[in-house]
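1. Fold the following for me, if possible:
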Amino acid sequence: MGSEKEQQAIQKKLQEEVNKLRAAQKEYQMAATARQQLDAQMNENTIVKDELNLLEPDCKVYKMLGPVLVPQDLVEAKQTVSKRIEYIGGELKRQEKLIEDIEKKQEVHRERLTKLQQDFQKLALVTPGKS
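-> Reported below is the predicted structural model:
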């Protein structure tokens, strides 16, 4: 009857590992969504930078502050957009690293699940009857 307790222990470990994998998958989804948002922001800011580079130095540029358009110096606007692109680039790298780490964590959980399932099946074969 010790085998029945072993089976229960393995089942408990299996459930814990499944829960950990689900949590990692949820974390991955959140990180992937954040990365998509950063990608969109990067694309938008790159387009703005390209448009600003097409302007003549004496052109008027406005930025939106709440519901109001406020005049802004072209050089200042270019610097602001460049800094924003630099910041978003850093955030993208950080997010990529996070996604990579989560993928590794998921792989570890999958390997543990596979091993636990194999252990459970071996134990079930050794102890016929209740499973």
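
2. C-alpha from now on. contacts and neighbour counts both.
-> Fine.

3. For the residue nearest the centre of the chain, list the residues it contacts.
-> The residue lying closest to the centre of the chain (Cα atoms, centre = their mean) is Ala31, at 1.9 Å. By Cα atoms under 8 Å, 6 or more residues apart in numbering, Ala31 lies in contact with 95, 98-99.

4. Also this sequence, please, to line up against the first:
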Amino acid sequence: MANPQQALQRMTEEFTTLQKELSSVVEARQTLESQLQENRSVQKEFSGLDDDANIFKLIGPVLVKQDKSEAIMAVGGRLEFIEAEITRTEEKIKNIQEKQEKKKIEIMQLQNMVVQQQQQQAQVAA
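-> Predicted coordinates for the structure are as follows:
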């Protein structure tokens, strides 16, 4: 390794990038969780409605009447999609955390190596 200080700086920057990426993915996970809870709430409300109840869907600035079975299917589809996205996002979080841990170990090993080299140089100079 030519310059351990430069390598250490590069590794630290990579670690910081991973931290930012993890933060972004965790935020996306929280948004998905919020959407999941909202859609489950809507699904629960639908289950308490009569079959002939009026259901309206907001499309832009307009409320459009929607059939109950169609609305239930739409919410069910959204729930499936959101749950799949949460699973995918959790896997991404796990992978980033693993990369972070590996990078952290590499940084610590390099720091130890630099300290040892400095100690050896100090002993030689003395």
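
5. circling back to that earlier point, residue in structure 2 matching the residue nearest to the centre of structure 1?
-> Here Ala31 of structure 1 is matched to Val25 in structure 2, going by TM-score structural alignment.

6. Mean deviation, the helix or strand its match falls within versus structure 1?
-> Using DSSP states H and E, Val25 of structure 2 sits in helix 4-47. Average distance, helix 4-47 of structure 2 versus aligned residues of structure 1 after superposition (mean Cα distance after the TM-score superposition for structure 1): 0.4 Å.

7. just to revisit the earlier point, so which of the contacts of Ala31 of structure 1 hold up in structure 2?
-> Contacts conserved in structure 2 for the contacts of Ala31 of structure 1, counting by both residues aligned by TM-score structural alignment, their matches' Cα atoms under 8 Å: 95, 98-99.

8. Just the buried ones from those?
-> Neighbour counting with 16 or more other Cα atoms under 10 Å marks 95, 98-99 as buried within these.

9. Could you check how far Gln36 of structure 1 is from Tyr87 of structure 1?
-> Computed as Cα to Cα, to the nearest Å, the Gln36 of structure 1 to Tyr87 of structure 1 distance reads 15 Å.

10. next one: Val70 of structure 1
-> 24 Å.

11. Where does stretch 78-91 of structure 2 end up in structure 1?
-> The aligned range for stretch 78-91 of structure 2 is 84-97, by TM-score structural alignment.

12. mean shift between the matching stretch and structure 2?
-> Looks like 0.2 Å for stretch 84-97 of structure 1 (mean Cα distance after the TM-score superposition for structure 1).

13. And the contacts of that stretch?
-> Stretch 84-97 of structure 1 is contacted by residues 31, 34-35, 38-39, 41-42, 45-46 when judged by Cα under 8 Å, 6+ apart.

14. for it, which positions count as buried?
-> 84-85, 88-89, 91-92, 95.

15. Cross those residues against strands and list the overlap.
-> Nothing among the buried residues of stretch 84-97 of structure 1 maps onto strands, per DSSP state E.

16. For those, give me TSV that also has distance to Ile10 of structure 1.
-> Output for the buried residues of stretch 84-97 of structure 1, formatted as TSV (distance: Cα to Cα, whole Å):
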residue	distance to Ile10 of structure 1
Arg84	51
Ile85	50
Ile88	45
Gly89	45
Glu91	41
Leu92	40
Gln95	35
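
17. which of those residues lies closest to Met64 of structure 1?
-> Nearest to Met64 of structure 1, judged by Cα to Cα, of the buried residues of stretch 84-97 of structure 1 is Arg84 at 15.7 Å.
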